[in-house]
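Asker: Just a sequence and a predicted model for now, questions to come.
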Amino acid sequence: MDSLMDLTGKIALVTGAGQGVGRATALLFAQAGASVVVNDFHIDRAKAVADEIEAFGGVAMARQADITNLASVEAMTSEAIARFGRIDILVNNAGNAGPSDPNISPKPFWETSPEEWEPFIATNFNGVMNCCKAVLPSMTQHRGGRIITVISDAGRVGEPHLAAYSGAKAGAAGFMRAIAKAVGRFEITANCVALSTIRTPGVASMIDEDALGKILKSYVIRRLGEPSDAAGLILFLASGAAAWITGQTYPVNGGYAFSS
């Protein structure tokens, strides 16, 4: 692998890595030489991905944690640092509405309740803050690191039936910009990757052929994204090739919405 994209010796924590984009990122990081802490709310998923990594000779550690719970995240982070000594890369990938991920309400926002908003805010915004709080002491102590937060194009352009989700993702992007300014002096970067529809297990189960045809009319590249499409940019932002890039949001969206 090109030396700029080589992660040999790096320690990465990827949240929500039991499937989809998180799994693809964890596998790609391991192939690039990183040791990977594979997090998922469902430990069986995390262990399955860690087993995949170890099967090709990589180093992985599967850990369950609920990212909406700071104590849970700090316990996982402490275990990872106890084993590996530090955390160099954090990928905030866990998202949507958490492990339960209820169906999106078709109701207008003003007809929804705080109980319907809270899972989106807890996972997509509070979860990002919890993970950053847990890993930044290690990164600042070792004077270096990469934080990549996976958001959504809903957070960039807004979606009418995803108001709470859009707001939480936009909040995560704003938080990343603030963190980028706060920790740049420690050689730590903080960036976002904004995704449109990716063919994850959850998405695949919800979209039939008729719905897919309608969705793809909004995309310049007329296919759904694959987890590998996102993982490639995440690897770049985690690598030495992106050492002077921080506070940015990069869309991976097949042309769904352009970025100026």
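Answerer: Here it is on my side, so go on.

Asker: from here on, contacts and neighbour counts on C-alpha atoms
Answerer: OK.

Asker: who touches the residue nearest in space to the middle of the chain in this structure?
Answerer: The geometric centre of the chain, computed from its C-alpha atoms, lies nearest to Asn93 (Cα atoms, centre = their mean), at 1.8 Å. If you count contacts by Cα atoms under 8 Å, 6 or more residues apart in numbering, Asn93 has them with Val14, Thr15, Gly16, Ala17, Val21, Gly22, Thr149, Val150, Ile151.

Asker: ok, and here's another one to check against it:
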Amino acid sequence: MHDLLDIKGRTALVTGAGQGVGRRVVLHLAEHGAGAVIVNDYRAERAEAVAAEVEALGVRAVPAACDVSDLGAVQTMVRQATESAGAPVDILVNNAGNAGPNPTEAMSRPFWEQRPDEWNGFLGTNLYGVLNTTHSTVGEMIDREYGRIVNVVSDAARFGEKGRESYSAAKAGAAGFTRSLAASAGRYGVTANCVSLAATRTPRTADRLEDEQLQAAIMKRYIIRRPGEPEDAANMILFLCSDAASWVTGQTFPVNGGYSFAL
């Protein structure tokens, strides 16, 4: 039977793929015909573990440890990983998020009590990380006149959430960048879209969402009163990576259980 979401042997790079949504995206791509998947995480052991899962599916996998906020490190990662994969990046999923590899308690203080070096973790991973990986891959996509770029953003940016100013700013910046990139690169066969998530069950959120009372309080703001699962996000991301979405670009798709609505 024809698989509408067949990736057709393309090579994909997924950032922040050592757990949670990123891991599930990697496995979705492998299960739908990817030729190779580059598994990025700032922790080498997590990237290697997910790469082993991909290899068990019979798909080439390249673990690639790197902090995406470091442009030089990203450029080296892309060069080495594509050499190992034997092909350039066709599909880029910028999933890496949160505050990067070195979060501190200061990042949870009110914004007006923070210093710039305390909010740079959010900007580095969620905005500069997107710029760095895209800058390191989109040129070859344009040369080949094919590319799929999906940036994972957050309803913290679309809706605005108290106490998440730096994170919201970074995600909103990534969404604006995506729209501009879509306008510039579309005539070269490169699409760029965002998937906007709300409360999704990942290792980072598991403790809060496993507390039944806390989960119930959080879910009161949701139309579908359950947390999102990595599969919910990965389903939309897979669609946008496939040729089924070849006429879709410059858009932000909320996968949020009805936390907020969009026209």
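Answerer: Received, thanks. Nothing here was measured: the structure is a model prediction, and the numbers come from that model.

Asker: Please work out the TM-score for the two chains.
Answerer: Remark: TM-score between the superposed chains equals 0.96 [TM-score structural alignment, normalised by the length of structure 1]; 260 aligned residues with a Cα RMSD of 1.4 Å.

Asker: circling back: quick check: the gap between the residue nearest to the centre of structure 1 and Thr246 of structure 1.
Answerer: 18 Å (Cα to Cα, to the nearest Å).

Asker: Glu187 of structure 1 now?
Answerer: 10 Å.

Asker: who has more neighbours, the two?
Answerer: Between Glu187 of structure 1 and Thr246, counted using other Cα atoms under 10 Å, Thr246 has the larger neighbour count: 22 against 16.

Asker: which residue in structure 2 lines up with that one?
Answerer: Using TM-score structural alignment, the partner of Thr246 of structure 1 in structure 2 is Thr249.

Asker: The alignment partner in structure 1 of His28 of structure 2: what's it in contact with?
Answerer: Per TM-score structural alignment, the equivalent position to His28 of structure 2 in structure 1 is Leu28. Leu28 of structure 1 makes contact with Ala231, Gly232, Leu235, according to Cα under 8 Å, 6+ apart.

Asker: Could you check which helix or strand contains Leu28 of structure 1?
Answerer: helix 20-31 (DSSP states H and E).

Asker: quick one: that helix to structure 2 mean distance?
Answerer: Taking mean Cα distance after the TM-score superposition for structure 1, the mean distance separating helix 20-31 of structure 1 from the aligned residues in structure 2 is 0.3 Å.

Asker: how close does the longest helix that structure 2 contains sit to structure 1?
Answerer: Longest helix of structure 2, by residue count under DSSP state H: helix 165-185. Its aligned residues in structure 1 lie a mean 0.5 Å from helix 165-185 of structure 2 after superposition (mean Cα distance after the TM-score superposition for structure 1).

Asker: Report how many residues lie close to Asn132 of structure 2.
Answerer: Counted by other Cα under 10 Å, the residues lying close to Asn132 of structure 2 total 20.

Asker: Over in structure 1, tell me which residue corresponds to it.
Answerer: In structure 1, Asn132 of structure 2 lines up with Asn130, judged by TM-score structural alignment.

Asker: that older thread, check the secondary structure at the match of Thr246 of structure 1 for me.
Answerer: coil (DSSP: H, G, I helix; E, B strand; the rest coil).

Asker: can you pull the contacts of it?
Answerer: Ala182, Gly186, Thr191, Ala192, Asn193.

Asker: run the last query once more with 7 Å
Answerer: Thr249 of structure 2 is in contact with Ala182, Thr191, Ala192, Asn193, counting by Cα atoms under 7 Å, 6 or more residues apart in numbering.

Asker: Which one of those residues is nearest to Asp90 of structure 2?
Answerer: Thr191 (10.9 Å; Cα to Cα).

Asker: isn't the closest one right next to Ala182, touching?
Answerer: Yes: here Thr191 of structure 2 lies in contact with Ala182, judged by Cα atoms under 7 Å, at a distance of 5.8 Å.

Asker: So those two - more neighbours on which side?
Answerer: For Thr191 of structure 2 versus Ala182, neighbours defined as other Cα under 10 Å are more numerous around Thr191 (29 against 22).

Asker: Looking at structure 1, name the residue matched to the more buried one.
Answerer: When structure 1 is aligned by TM-score structural alignment, Thr191 of structure 2 is paired with Thr189.

Asker: again with Asn98 of structure 2
Answerer: By TM-score structural alignment, Asn98 of structure 2 lines up with Asn96.

Asker: Its match reaches Phe120, doesn't it?
Answerer: Yes: look at Asn96 of structure 1 against Phe120 with Cα under 7 Å: they come within range, at 6.1 Å.

Asker: So which of these two has more stuff around it?
Answerer: Taking neighbours as other Cα under 10 Å, Asn96 of structure 1 and Phe120 compare with Phe120 leading, 26 against 21.

Asker: Surely that one is within a helix?
Answerer: Yes: assessed with three-state DSSP, Phe120 of structure 1 lies in a helix.

Asker: Please report how far the nearest residue to Gly16 of structure 1 once chain neighbours are set aside lies from Gly225 of structure 1.
Answerer: Take Gly16 of structure 1 and drop its neighbours on the chain: the residue closest to it by Cα to Cα, 6 or more residues apart in numbering is Ala94, 4.1 Å away. Ala94 of structure 1 sits 17 Å away from Gly225 of structure 1 when distances are taken as Cα to Cα.
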